[in-house]
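A.B. asks: I need the structure of the sequence given here:
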Amino acid sequence: MAVNPPNLECRMYEAKYPEVDMAVMIQVKNIADMGAYVSLLEYNNIEGMILFSELSRRRIRSVSSLIKVGRQEPVMVLRVDKEKGYIDLSKRRVSEEDIQACEERYNKSKLVHSIMRHVAETMQLDLEDLYIHVGWPLYRKYGHAFEAFKVIVTDPDSVLNSLTREVREIGPDGQEVTRVVPAMTEQVKDALVRNIRRRMTPQPLKIRADIEMKCFQYDGVLHIKEQGIHVLNAAIKACTEAIDLHKGKLTVKEAPRAVSERDDKLLAEHMAKLRADNEEVSGDEETEEEEDTGMGEIDLDNAGVTE
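C.D. replies: Sure thing, here's the model as predicted:
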């Protein structure tokens, strides 16, 4: 007997429809006579429509310059008819502040959704059921499940052990009783924590710049050396002050110094060897079933730094 695969399609939020005057992320699907049909990406791709009159505050000379099939962007919700399923949207009424807030929320929600979907798929669970008992309660408690996931990286029990669900059973006397049990099994909990840590643990990042300075006056080399070292020390000081404000730490592995062509050549060879070693390692690793998009453009602290 064939077993139906678990449902892996679900909206990101508990509400089935967005609220009026809310900015939502859409993807343009089709351009029609009256306007553009779009999918609301945060609401399981339910359909909405942007009338041409809601594309721009200015006179429209070319629709293709304002909206294109496949493009993703924030728009404003004008009307929601839950009975008929109609959602009217506007591009011209969304402000820069709305756009920024929507993109920030969507990037966090997309990462949460990717993790939840991957766990549901690998553990053969219904995605909506996982959201009902895990995802949406975390949205309610933390404002956004992303904030809960940040805590789970270092302290999963404080977040997940408080989640429960009710199950109905037949008691010894034949009567139906309701029992409160953990929201998920230990196996599902372990899979969720493992995926959250893999996707949300910050990865090391190195910043490097190559510059070339020339000075043709007398003692030019000496001026370059002195000025270059002075500028680099000032940059290190500024970086240290900036990272301290964000509770980070800057460590100077090697102080600024002048290098010869030979030193530069040795550094280039060393960097090339490191790149080659990294390519060999990544080629030997097994790939995940699901594409690992990492944290994308999300900052774990501020949800605003770029990848």
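A.B. asks: when you work out contacts or count neighbours from here on, use the C-alpha atoms and nothing else.
C.D. replies: Fine.
A.B. asks: so which residues of the stretch 101-250 of the chain form strands?
C.D. replies: For the stretch 101-250 of the chain, the strands defined by DSSP state E, counting those that start in this stretch cover 164-170, 176-182.
A.B. asks: identify the residues contacting the closest residue to Val69 other than its chain neighbours.
C.D. replies: Leaving out its chain neighbours, the residue that sits closest to Val69 by Cα to Cα, 6 or more residues apart in numbering is Val28, at 4.8 Å. Residues in contact with Val28 (Cα atoms under 8 Å, 6 or more residues apart in numbering) are 36-39, 67-72.
A.B. asks: closest one of those to Lys237?
C.D. replies: Lys237 lies nearest to Gln72 out of the contacts of Val28, by Cα to Cα, at 40.2 Å.
A.B. asks: measure that closest one to Ile236 for me?
C.D. replies: 39 Å (Cα to Cα, to the nearest Å).
A.B. asks: also this sequence, please, to line up against the first:
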Amino acid sequence: LIKTRNRMPHLSCRFYADKYPQVEDTVVVTVRSIAEMGAYVSLLEYNNIEGMILLSELSRRRIRSVNKLIRVGRSECVVVIRVDEDKGYIDLSKRRVYTKDLIECEERFAKAKAVYSILRHVADQLGYDSDNQLEDLLNRTAWHFDRKYNKKAASYEVFKKAVNDESVLDECDIDDATKEKILENIRKRLTPQAVRIRAGKAMIYNIQLEVMMLIIPLCSDVEVSCFGYDGIDAVKAALSEGLKCSTEEMPIKINLIAPPLYVVTTSTFERAEGLAAVNATLERIRESIESNNGRFRIILAPKVVTDWDEEDIKRKLELLELESAEVPGDDDDDETEGMVAPAGLDRQYDKEQHNVVREKEEEEASDGD
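C.D. replies: Here you go, the predicted structure:
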């Protein structure tokens, strides 16, 4: 006889208290199939309920190839344009998603998924055997904080605080055993690792040192002229002076990116001490380079590489706004990977465009007569 292993039921639930998204919400979906009218998708944050991206909502520009815009199995950020809860219809749009919505959607989804994964694992450990039990756990914990702060995925920040302050979960209507399981899983998944503090990119040409504090690997182009003769020696001396701040507990590294770019980094478990060490290093570099009539300028202050703050979002938005000027799907290059949409989908759209042109031509001809 072959013994079969008893498997726990696969529990599932939505990420948020609302069963359906609201109009103008940005959501993450996975494309399931492509039909004549558009693409059928599953809303990942809402327990994989079905939605549809209409053909006319795929792109802001003329569609040359549907397969370049959307593929089966790919995840997309889309915006909700219509919800019929009675019939279960959800119409979505890809072309109406703007850069700021895209970034905010991806960040919220990542946080909500992390919280959901923790609580779903807790439900498995506690032996829950129904989706209703998982939903009740979410309602008493994650959704409680979402309602309290009136923001989706607000529970993520609360769970992060619970790593060091267990009392933040006291207001949840759960028993001690459940609370301990939640805290145990939070510590495993959300305890911060050693943070990496980056003092950015230093720009040096002939005793000229400009430190650019960037979390993301991007920087502006800077032109610096070389007028001196002994500049490189002064630069080496300044960097060597900065390295004297390095200790076994707080190692400081200064690496060359590309002349005149340098980056100052350290790894630490204590954010405040790490920032202080990097600032001390920069101060030594400044004193040394300026004593040799060089130039030192900090453009952005040292910060933790893993921080996700408003300033970072703004910089990413500005860059993505420039990139969004070129809408995907406008090029003529053929792509072959992924599933191919029905041939009639492209032909149908071209036929509609052709009919519109013909109607305009006939109207102009009749006006001329």
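A.B. asks: just give the TM-score of the two.
C.D. replies: TM-score for the superposed pair, counting by TM-score structural alignment, normalised by the length of the first structure: 0.64. Supporting figures: 234 aligned residues with a Cα RMSD of 4.0 Å.
A.B. asks: re earlier: how about the residue nearest to Val69 of the first structure, what's its partner in the second structure?
C.D. replies: Aligned counterpart of Val28 of the first structure in the second structure: Val31 (TM-score structural alignment).
A.B. asks: what's the mean deviation for the helix or strand where that match lies versus the first structure?
C.D. replies: Applying DSSP states H and E as the criterion places Val31 of the second structure in strand 26-34. Compared with the first structure after fitting, strand 26-34 of the second structure has a mean deviation of 1.1 Å; criterion: mean Cα distance after the TM-score superposition for the first structure.
A.B. asks: mind listing what's buried along the helix or strand immediately after that strand in the chain?
C.D. replies: Next helix or strand after strand 26-34 of the second structure toward the C-terminus (DSSP H and E): strand 38-43. Neighbour-count burial for strand 38-43 of the second structure flags 38-43 (criterion: 16 or more other Cα atoms under 10 Å).
A.B. asks: part of a strand, is Arg297 of the second structure?
C.D. replies: Yes - counting by DSSP: H, G, I helix; E, B strand; the rest coil, Arg297 of the second structure is part of a strand.
A.B. asks: picking that back up, now the strands of the stretch 101-250 of the first structure as JSON lines including mean neighbour count and distance to Ile229 of the first structure?
C.D. replies: Below are the strands of the stretch 101-250 of the first structure laid out as JSON lines (neighbours: other Cα atoms under 10 Å; distance: least, Cα to Cα, whole Å):
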{"stretch": "strand 164-170", "mean neighbour count": "12", "distance to Ile229 of the first structure": "59"}
{"stretch": "strand 176-182", "mean neighbour count": "11", "distance to Ile229 of the first structure": "60"}
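A.B. asks: and Asn4 of the first structure, which of those is closest to it?
C.D. replies: Distance to Asn4 of the first structure, taken as Cα to Cα, is lowest for strand 164-170 among the strands of the stretch 101-250 of the first structure, at 22.7 Å.
A.B. asks: so the closest one versus strand 176-182, what angle?
C.D. replies: 150 degrees (axes from the mean of the first three to the mean of the last three Cα atoms, to 10 degrees).
A.B. asks: against Arg60 of the second structure, how distant is the alignment partner in the second structure of Met49 of the first structure?
C.D. replies: Counting by TM-score structural alignment, Met49 of the first structure lines up with Met52 in the second structure. For Met52 of the second structure, the distance to Arg60 of the second structure equals 17 Å [Cα to Cα].
A.B. asks: who has more neighbours out of those two?
C.D. replies: Remark: of Met52 of the second structure and Arg60, Met52 carries more neighbours, 24 against 13, as counted by other Cα atoms under 10 Å.
A.B. asks: the more buried one: what's its closest spatial neighbour, skipping adjacent residues?
C.D. replies: Tyr40 (4.6 Å).
A.B. asks: what's the match for the one you found in the first structure?
C.D. replies: Counting by TM-score structural alignment, the partner of Tyr40 of the second structure is Tyr37.
A.B. asks: just checking, that match touches Asn45?
C.D. replies: No - here Tyr37 of the first structure does not reach Asn45: they are 11.2 Å apart, not a contact under Cα atoms under 8 Å.
A.B. asks: what residues are up against the aligned residue in the first structure for Leu137 of the second structure?
C.D. replies: Counting by TM-score structural alignment, Leu137 of the second structure corresponds to Leu130 in the first structure. By Cα under 8 Å, 6+ apart, the contact set of Leu130 of the first structure is 116, 120.
A.B. asks: could you measure Leu130 of the first structure against Arg197 of the first structure, distance?
C.D. replies: Taking Cα to Cα, one finds Leu130 of the first structure at 18 Å from Arg197 of the first structure.
A.B. asks: what does Val159 of the first structure give?
C.D. replies: Applying Cα to Cα to Val159 of the first structure and Arg197 of the first structure gives a distance of 14 Å.
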